[in-house]
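A.B. asks: Fold the following.
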Amino acid sequence: MAMSNVETRPDQVVCKAGGLPGPACDQQGRSPVEIITSREVPLGGPRAMIVRRTLPQRQRSLIGPWCFVDHYGPADVSVTGGMDVAPHPHTGLQTVSWLFEGAIQHIDSGGNAGLVLPGEVNLMTAGAGICHAEVSTEETTTLHGVQLWLALPEATRHQPEREFEHFEPTPVSFAGGEMLVFLGKLWGTESPVQTHSPLLGAEIRLDPGASIDLPVNPGFEHGLLVDSGDIALENVDLPVAAVGYTGTGVEELRIANRSDEPARLILLGGEPFPEEIVMWWNFVGRTHEEIAAYREEWQAEGDRFGVVDGYVGKGGPGRNADGMGRLPAPRLPDVTIRPRKNPPPQVQGGPAE
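C.D. replies: As a prediction, the model looks like this:
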């Protein structure tokens, strides 16, 4: 999943103690929560799959180094033929693929190939440049999961290595549910996958009616994405497909599933990312000029990104269902692309205007 964001911001709602917009909530002694709602975005061409995107947006472009959050499915792909994203480029980021249902074949210009399966994380490091393709398997009839990006810091964003890591975390049980920590460390469980900033990524499963007071790193800001369930974060109702954001300084998150069905959530966190980024299409850089140069090199089939060998799309070897062997870059906007300025790592007041 590889498209960037050029859309207007979704709604933002803040619920905190002492008078608040919208429905009342009992927040005595709890941390304030900023609700970032999703918007639907078509991913791909005529056979586009609809995804629900929460990051980036104007009010909050990053949560820690997390700069892109797409949530999709469960989508019946038996009629459309499934996912078929032809080779496309990336710079300055890591892609994090995490599935709930289905299977996707990954292949990249670093010579890496891997099968993305539910409960197993695949992390690809773009560095100075990489290209890859993603195709759902023939057996997949339903796709459901998240696609996430991490911005690389200045120290490693130009690295020439095209890295790929795969990890299947062991579920860790607690009273009322279980968690799978796929990146970073949470509640004594740690992932061995290498990242370039202090961060966290975990799937949390809550039983019907269950709740947890989850100890978290107070140096991190956190975002909780709801996949399913009637969820309250810090006693604030959190809609399905929305992200509940809490800033730094929070030592514990109260998460409750108020429904009579199991709930599934994705918890993302990290130290506030200190650098401003320029993000356009599939590129993360620091200036408009960098982005323009990346686009030109991709269009010219330059050496920066390499070549994906062995791509087999829905249109046969080397072609997707629309007959393309690689995705062309969109036209650059007529204005200078500016850095994404993130607000301070605390909950922002009031609904978005």
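
A.B. asks: For the rest of this, base every contact and every neighbour count on C-alpha atoms.
C.D. replies: Will do.

A.B. asks: for Arg340, what are its contacts?
C.D. replies: Arg340 sits next to 58, 61, 276-279 when contact means CA atoms under 8 Å, 6 or more residues apart in numbering.

A.B. asks: And it, how far from Val6?
C.D. replies: From Arg340 across to Val6, the span is 12 Å (CA to CA, to the nearest Å).

A.B. asks: try Gly177
C.D. replies: Distance from Gly177 to Val6, by CA to CA: 37 Å.

A.B. asks: In terms of neighbours, single out the busier of these two.
C.D. replies: Ranked by neighbour count (other CA atoms under 10 Å), Gly177 and Val6 place Gly177 first, with 19 against 11.

A.B. asks: compare with the first, here's sequence two:
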Amino acid sequence: MSNVEARPAEVTCTSTPGDVEVLGPRDVPLGGPRAMRVRRTLPQKQRSLIGAWCFCDHYGPDEVRMDVAPHPHTGLQTVSWLFTGEIEHRDSLGSHALVRPGELNLMTGGRGICHSEVSTDTSAVLHGVQLWLALPDAHRDAPRNFQHHVPPTVTLNGADIRVFLGSLAGSTSPVPTFSPLLGAEIVLPAGAALTLDADPSFEHGVLLDTGDVTLGETALQPGDLGYVGTGRTSLALSSANGARVVLLGGEPFGEEIVMWWNFVGRTHDEIAAYREEWQAESDRFGRVDGYPGSRLPAPALPGGRLRPRGNPA
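C.D. replies: Sure thing, here's the model as predicted:
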């Protein structure tokens, strides 16, 4: 998914530990041909990263058609996870795949890639999350790649868990990552009280999709992302009426990045060069075959220089 905000902000980040911190979503109109609105919880001023997770858009359920024209990415991986609907994915690697509920689609941008996303004719309602992972410096020019995985459902104390990246509750995703990570969907029944073993080197975020959930002693509202820092050996989730959450985790990233539009880099000059190459239709990004329309043009850079911004202490 492209970030098609008219004035995308630049972001640079590292993560710091702390108590439960509630990150409320901001409503973002993405505009363009798909006319979608999303609830964005990463990045924001008080926290830009959870592990390598640097972008979280939560959308639907909405009766809306997605039609995102070919657009570029660098220095990141995109993670598409649906609850309802179906999206057709095409990229410059030559991948042509369907994104379906409960199935992971992970695309590596690395040095450069472009892709399109269009909801299928059978999808009247779209509901899901779009996530980005920042690639560490040693791997940020990794070659283009696309992976699809259908994680099994494991049950723990009545909760259904699908682990799409990393390991949790005895389930491990076979999809490799460039930094230690966790990504899972958890469906809690009414009256659930679930304690999960946690890697103390990880920081974690719990995104509440639907229902009610309490993280530790902190109640979350739908759309909230509850953050906890490193040092936890367990995570306690409870729900009175049932809930669905997305659990994200990872070791603190430890690097500063500059994120603007659909690019992740390290400096203003890098981002400006990526934009210029995209506008010039450089081979860095390739081309998407099969999309019946034009590419997305890059927005204008802001007047000042893009600069790194880290999480507050």
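
A.B. asks: follow-up on the earlier one: can you turn the buried part of the contacts of Arg340 of structure 1 into a PyMOL selection?
C.D. replies: To isolate the buried subset of the contacts of Arg340 of structure 1 in PyMOL, counting by 16 or more other CA atoms under 10 Å, use the following:
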select buried, resi 58+61+276+277+278+279
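
A.B. asks: What does Thr54 of structure 1 correspond to in structure 2?
C.D. replies: With TM-score structural alignment as the criterion, Thr54 of structure 1 lines up with Thr41 in structure 2.

A.B. asks: residues in contact with the spatially most central residue of structure 1?
C.D. replies: Per CA atoms, centre = their mean, the C-alpha nearest to the average position across structure 1 is that of Leu148, at 2.2 Å. By CA under 8 Å, 6+ apart, Leu148 of structure 1 lies in contact with 66-70, 95-97.

A.B. asks: export these to TSV and tack on distance to Glu221 of structure 1 and secondary structure?
C.D. replies: As requested, the contacts of Leu148 of structure 1 are exported to TSV (distance: CA to CA, whole Å; DSSP: H, G, I helix; E, B strand; the rest coil):
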residue	distance to Glu221 of structure 1	secondary structure
Trp66	10	strand
Cys67	13	strand
Phe68	15	strand
Val69	15	strand
Asp70	19	strand
Thr95	20	strand
Val96	19	strand
Ser97	21	strand
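
A.B. asks: Any chance of those residues in TSV with distance to Ser136 of structure 1 and neighbour count as columns?
C.D. replies: TSV is the format used below for the contacts of Leu148 of structure 1 (distance: CA to CA, whole Å; neighbours: other CA atoms under 10 Å):
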residue	distance to Ser136 of structure 1	neighbour count
Trp66	24	30
Cys67	24	26
Phe68	21	25
Val69	20	23
Asp70	17	25
Thr95	17	20
Val96	16	24
Ser97	13	23
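
A.B. asks: ok, which pair from the residues you listed is furthest apart?
C.D. replies: Greatest spatial distance among those (CA to CA): Cys67 and Ser97, at 13.9 Å.

A.B. asks: where exactly do the strands run in the stretch 251-353 of structure 1?
C.D. replies: 252-257, 263-270, 278-280, 283-285, 312-313, 316-317 (DSSP state E, counting those that start in this stretch).

A.B. asks: Show me what the fifth one packs onto, helices and strands only.
C.D. replies: Think strand 312-313 of structure 1. Applying 3 or more CA pairs under 8 Å, 6 or more residues apart in numbering; DSSP states H and E, we find strand 312-313 of structure 1 packed against strand 84-90.

A.B. asks: list the buried ones in the strand it packs on?
C.D. replies: Neighbour-count burial for strand 84-90 of structure 1 flags 84-90 (criterion: 16+ other CA under 10 Å).

A.B. asks: need the strands of the stretch 251-353 of structure 1 in JSON lines with distance to Thr140 of structure 1, can you?
C.D. replies: Shown next, in JSON lines, are these (distance: least, CA to CA, whole Å):
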{"stretch": "strand 252-257", "distance to Thr140 of structure 1": "29"}
{"stretch": "strand 263-270", "distance to Thr140 of structure 1": "21"}
{"stretch": "strand 278-280", "distance to Thr140 of structure 1": "30"}
{"stretch": "strand 283-285", "distance to Thr140 of structure 1": "29"}
{"stretch": "strand 312-313", "distance to Thr140 of structure 1": "14"}
{"stretch": "strand 316-317", "distance to Thr140 of structure 1": "17"}
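
A.B. asks: quick one: which of those is nearest Leu214 of structure 1?
C.D. replies: Across the strands of the stretch 251-353 of structure 1, closest to Leu214 of structure 1 is strand 252-257 (CA to CA), at 5.0 Å.

A.B. asks: and the residue lying closest to Gly242 of structure 2 once chain neighbours are set aside, helix, strand or coil?
C.D. replies: In space, and not counting its chain neighbours, Gly242 of structure 2 is closest to Ala190: 4.0 Å by CA to CA, 6 or more residues apart in numbering. At Ala190 of structure 2 the chain is in coil, as set by DSSP: H, G, I helix; E, B strand; the rest coil.

A.B. asks: how about stretch 195-215 of structure 2: buried residues?
C.D. replies: 198-199, 201-209, 211-215.
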